[in-house]
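Enquirer: need a structure here:
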Amino acid sequence: MAVTPPVCDFGAPWHDFTLPGTDGRHYRLADVAGENGTLVMFICNHCPYVQSIIDRIVRDATDLQELGVGVVAISANDAEEYPQDGPEAMKREAARHGFTFPYLHDETQEVARAYGAECTPDFFGYNAQGKLQYRGRLDSSARSAGPADARRELFEAMKQIAETGQGPQEQTPSMGCSIKWKVTE
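Expert: Take a look at the predicted model:
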């Protein structure tokens, strides 16, 4: 079932974390924050919405890093129920697509809950002061990739944030698969 997260809560603070990456290192928010802003993405390996745009995500992340924007991807899905989203599969996914950013595993799902992540992909764009300025989609793609020349909404928004500290007032929410939450007793 497709999930659409809420619109941007402008000015909401980011949330610190320490999570293991596919490269064997542990990353804190300070390790990934960029001097001109930070993009925190919640993605996973098996979601068709993510898979339809994963190459565009890598393209835009690389271009944003060149603008001084820090980029990190986090997978918070229940890896026991969805082993294709577990650490070993994440490592293969990062290598297969040439991730230029850390890909972190949120096993406890505490980080995803702190951010209010609801779907994959879910993009949180922060300015240099750690204030939320973008919670929108990558582009017009959905379960399948949009046109090759689709407007790069995430990239344009993060570029604007890097240059001005402010995100666009008009944002279209992302859409994707729900995060696979662990069943609590």
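Enquirer: only C-alpha atoms from now on, for both contacts and neighbour counts.
Expert: Noted.
Enquirer: so which residue is dead centre in this protein?
Expert: Among the residues of the chain, residue 41 comes closest to the average C-alpha position under C-alpha atoms, centre = their mean, at 0.8 Å.
Enquirer: before we compare anything, build this one as well:
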Amino acid sequence: MVTTASLPPDLGQPAPDFTLPDPSGRRWSLDDLRGARGTLVMFICNHCPYVLGAIDRITRDARDLQAAGVGVVAISANDVGAYPQDGPDHMARLARDHGFTFPYLYDETQSVARAYGAVCTPDFFGYNAAGRLCYRGRLDAGGRQPPAPGAPRELYQAMRDIALTGQPPARQMPGMGCSIKWKRP
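Expert: Predicted structure coming up:
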């Protein structure tokens, strides 16, 4: 089901803390992942056509942001009981196949996704160096398809600006993707 992330009414909120494992079992905390100039927390998964259609752009922007001092992490929170292709073994394969330069973590309890207010994949949360929310928007205008030639790299540019100024960009377009697959109570 396609879901649109709402724009944040609460810019400036601190990043919720977490400690989560990667597919190999190594545990990562938010403090391990913070960048000197900001932090990007992405909620993605392995099977979403929006993520798969944009994965090379996501990886490119993450690599370029890391070079600019922004810490980057991806988190999968989907219910692997209902969607086994989103499990840790498949996460490791996706990360390897697409050359992730950032940790890809598994939120088995979905508590981190809930704390962030994530609703879809991909869903992007950009924080400044002080750990305050400055961006909750889309990757770019492309969605599942490549954007038109010359279209701006919205997430990348927003995070570059945040890294330089510490302030949120004036214009943010909401992200869109597949809904997070929540576990049934």
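Enquirer: would you verify that residue 32 of structure 2 is located in a strand?
Expert: No. Residue state for residue 32 of structure 2 (DSSP: H, G, I helix; E, B strand; the rest coil) corresponds to helix; a strand is not indicated.
Enquirer: and the strands in structure 2, which stretches?
Expert: Read by DSSP state E, structure 2 holds these strands, from start to end of the chain: 2-4, 19-21, 27-29, 38-43, 70-76, 104-106, 120-121, 123-127, 133-135, 176-179.
Enquirer: quick one: the shortest one to structure 1 mean distance?
Expert: Same thing as strand 120-121 of structure 2. In the superposition with structure 1, the average deviation recorded for strand 120-121 of structure 2 is 0.2 Å (mean C-alpha distance after the TM-score superposition for structure 1).
Enquirer: run through the neighbouring helices and strands of that strand.
Expert: Contacts defined by 3 or more C-alpha pairs under 8 Å, 6 or more residues apart in numbering; DSSP states H and E place strand 120-121 of structure 2 against strand 2-4, strand 176-179.
Enquirer: what comes into contact with the first one?
Expert: Under the criterion C-alpha atoms under 8 Å, 6 or more residues apart in numbering, residues 119-120, 174-179 lie in contact with strand 2-4 of structure 2.
Enquirer: if you rank those by neighbours, which is first?
Expert: When neighbours are counted as other C-alpha atoms under 10 Å, the busiest of the contacts of strand 2-4 of structure 2 turns out to be residue 120, with 28 neighbours.
Enquirer: OK, contacts around that one?
Expert: For residue 120 of structure 2, the contacting residues are 2-5, 43-44, 176-180, taking C-alpha under 8 Å, 6+ apart as the criterion.
Enquirer: grab the nearest non-local neighbour of residue 134 of structure 1.
Expert: Distance criterion C-alpha to C-alpha, 6 or more residues apart in numbering; nearest residue to residue 134 of structure 1, sequence neighbours excluded, is residue 125 at 4.6 Å.
Enquirer: much appreciated, bye for now.
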